[in-house]
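quick one, structure for this:
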Amino acid sequence: MTTPLIRPELVLSSDGPFLAAAELTQRESRATSSHSHPRGQLMGALSGLVSVGVNRQQWVVPAIHAIWIPPHCEHSVRSHGPFSGWSVFIAEQRCAALPPEPRAIRTTPLLRAAVSRAAGWDGTQLDAQQTRIADVILDELAASKAESLGLPAPEDARLARITDALARDLSDSRRLEEWAEWAGLSPRTLSRRFTAETGMSFAQWRAQARLLRALELVAEGVSVTTIALELGYDNVSAFIDMFKRATGTTPGRYVAAKPALTDDEARP
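Here you go, the predicted structure:
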């Protein structure tokens, strides 16, 4: 049974403080099935990796990013092994100026500092100082730019056949023309449909799928060499360059940032 991250009334109701936050560190994986709540939720990872399913997409939350989920938006959450993370829950009436759609954002030092302070509050009405800190969190979210950490799924059965095959073997380096012939459609149709249904070109989608899988494998402690081979990179250096461009750090440093957890460290 998953221990609640925060008191249910601070998630399921807009009563009480307009912003509530919590941090969590634990050894075991954490998973919640698809659900929604009246409050908007901003969630981030301090170390490890969390996957979020939302709007027929799979999003990941590496340690320098966060995911914004507007009020009443269906989503599921799963961590990959030990992790440390945080969530902020914002009352629906204060979400009007916030992004109306789910998005991944890159966290700023100011946002993280404000969230860390808010996580120590007791869940009662906010005083003047706490209100100013809570407003900083809302301002940082409102000003954030969307980052690409999601992987949209195409609806066309022929495209889905291709993406399913790639998901099973991301090292498959067949060109678009070869995939089109395999799926029974023209290269032009594949290219046009892929962009229309996912917002990405075929090459961009495959690169994104490889990145998201790389983040999962790194969080699970798989060696960099094994990951590079599994994802079809010609050499380890090419994989490390891609990872650093996407996350701002190398796989080794990402792994080194994991906390040393003890059995009694799980806490709300």
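
could you use CA atoms for every contact and neighbour count after this?
Noted.

checking Leu211 next. Helix, strand or coil?
Secondary structure for Leu211, judged by DSSP: H, G, I helix; E, B strand; the rest coil, is helix.

ok, it touching Phe243?
Yes: between Leu211 and Phe243 a contact is recorded at 7.1 Å, counting by C-alpha atoms under 8 Å.

burial check on Leu49, number of neighbours?
Number of residues near Leu49 (other C-alpha atoms under 10 Å) recorded here: 26.

if I look at it, how far off is Ala183?
33 Å (C-alpha to C-alpha, to the nearest Å).

ok, now which ones touch Ala180?
The neighbourhood of Ala180, defined by C-alpha atoms under 8 Å, 6 or more residues apart in numbering, consists of 186-187, 190.

how about this one, so we can line them up?
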Amino acid sequence: MTPDIAITTYKKFMPKLTETLPTDVFCHYFFIEAKTETLPHSHSWGQLHLIKQGVLEMEVDQQKMVCPANYTIWTPPYQKHRAFNRSDIEYCAINITAELSEKFPKHACMIPLTPLLRAIIDDLIERKTTMVSSEEDKCLSYVLMDRLVKINPIEIYLPSTQDKLLAPILTQLEETPEDDSSLSVWAKRVFSTERTLARRFQKELKMSFNDWRQRAKLVKAMTLLKESISINEIAYQLGYSQGSSFIKMFRKHTGVTPEQFRKQNETSTVMDN
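Okay, here's the model as predicted:
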């Protein structure tokens, strides 16, 4: 959430912005140190955000996304966004003109990277391609964009709010995802009523309390899957009494099991090294 980023950030980074791209597809690369906040900004082109390893946290219009290395975050033209990384990352942005961006989703989302897409991106990165101007690179970029727009995106958003009743609840749910207290219990903790909180969740976050909590668990799970701990232990840390319930939830939202997600991420890391 926004307050957390401000507290944990040591460094600030603002990309150099221009009014237009030199080519229809343009790539740039940065090494970003741990605990760096990329300050809020927007531009007239769309952008694919990629990292080689670790996890990238991004906020788009006050909605939080957590992206591991085998996914890309898409932000449409003119959509304000900012990012935060807890560890050192090698970051790549593939910038796409507004005209070509029309084929992509109209809202920010996460898109899983297939082996083919990963191979194309790796080739561009290894050659440090910036301006996509040669016929070979144009063909690669067209294949990349054509395949990306055909993949079902994953909308793993954690909307945030400064609402005085909801903000402390959201912070606590992120810090202790194993807490399965009901909304009525939370209402007593913040000296409110269950009905009032339910209305606030729908008004401020456009989703129910249970939906937001499940998304928070999913975001935390994606981070924990980077660590060398068992699926059952992750389920326990997230408040599930059985690993099967956690696996069912994860597969419902991502289309893969936690173990498949972990293997995909390990494969991506091996390919990058």
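
show me where structure 2 has helices.
2-8, 98-101, 115-126, 135-148, 166-175, 183-189, 194-200, 209-224, 231-237, 243-254, 258-272 (DSSP state H).

closest one to Tyr91 of structure 2 among those helices?
helix 115-126 (10.1 Å; C-alpha to C-alpha).

next, the buried residues of the closest one.
117-119, 121, 124-125 (16 or more other C-alpha atoms under 10 Å).

what's the angle from that helix to helix 135-148?
140 degrees (axes from the mean of the first three to the mean of the last three C-alpha atoms, to 10 degrees).

helices or strands next to helix 115-126 of structure 2 in the packing?
Other helices and strands packing on helix 115-126 of structure 2, by 3 or more C-alpha pairs under 8 Å, 6 or more residues apart in numbering; DSSP states H and E, are helix 135-148.

remind me what the helix it packs on packs against, helices and strands.
So helix 135-148 of structure 2, by 3+ C-alpha pairs under 8 Å, 6+ apart, packs with helix 115-126.

give me the angle between the helix it packs on and helix 258-272.
Taking the same axes, to 10 degrees, one finds helix 115-126 of structure 2 and helix 258-272 inclined to each other by 30 degrees.

strands of the stretch 1-150 of structure 2, residue ranges please.
Secondary structure of the stretch 1-150 of structure 2 by DSSP state E, counting those that start in this stretch: the strands cover 11-13, 25-32, 36-41, 46-51, 55-60, 63-68, 71-75, 81-85, 89-96, 109-112.

neighbours of Glu155 of structure 2, how many?
Count around Glu155 of structure 2 with other C-alpha under 10 Å applied: 16.

you'd agree it is up against Pro105?
No: judged on C-alpha under 8 Å, Glu155 of structure 2 makes no contact with Pro105 at a distance of 10.9 Å.

leaving out sequence neighbours, find the closest residue to Trp212 of structure 2.
Computed as C-alpha to C-alpha, 6 or more residues apart in numbering, the closest residue to Trp212 of structure 2 that is not its neighbour in sequence is Leu158, at 6.8 Å.

which position in structure 1 pairs with the one you found?
If you follow Leu158 of structure 2 across to structure 1 using TM-score structural alignment, you land on Leu151.

returning to that earlier point: show me the residues around the residue nearest to Trp212 of structure 2 that make contact.
Leu158 of structure 2 touches 63-65, 212, 215-216, counting by C-alpha under 8 Å, 6+ apart.
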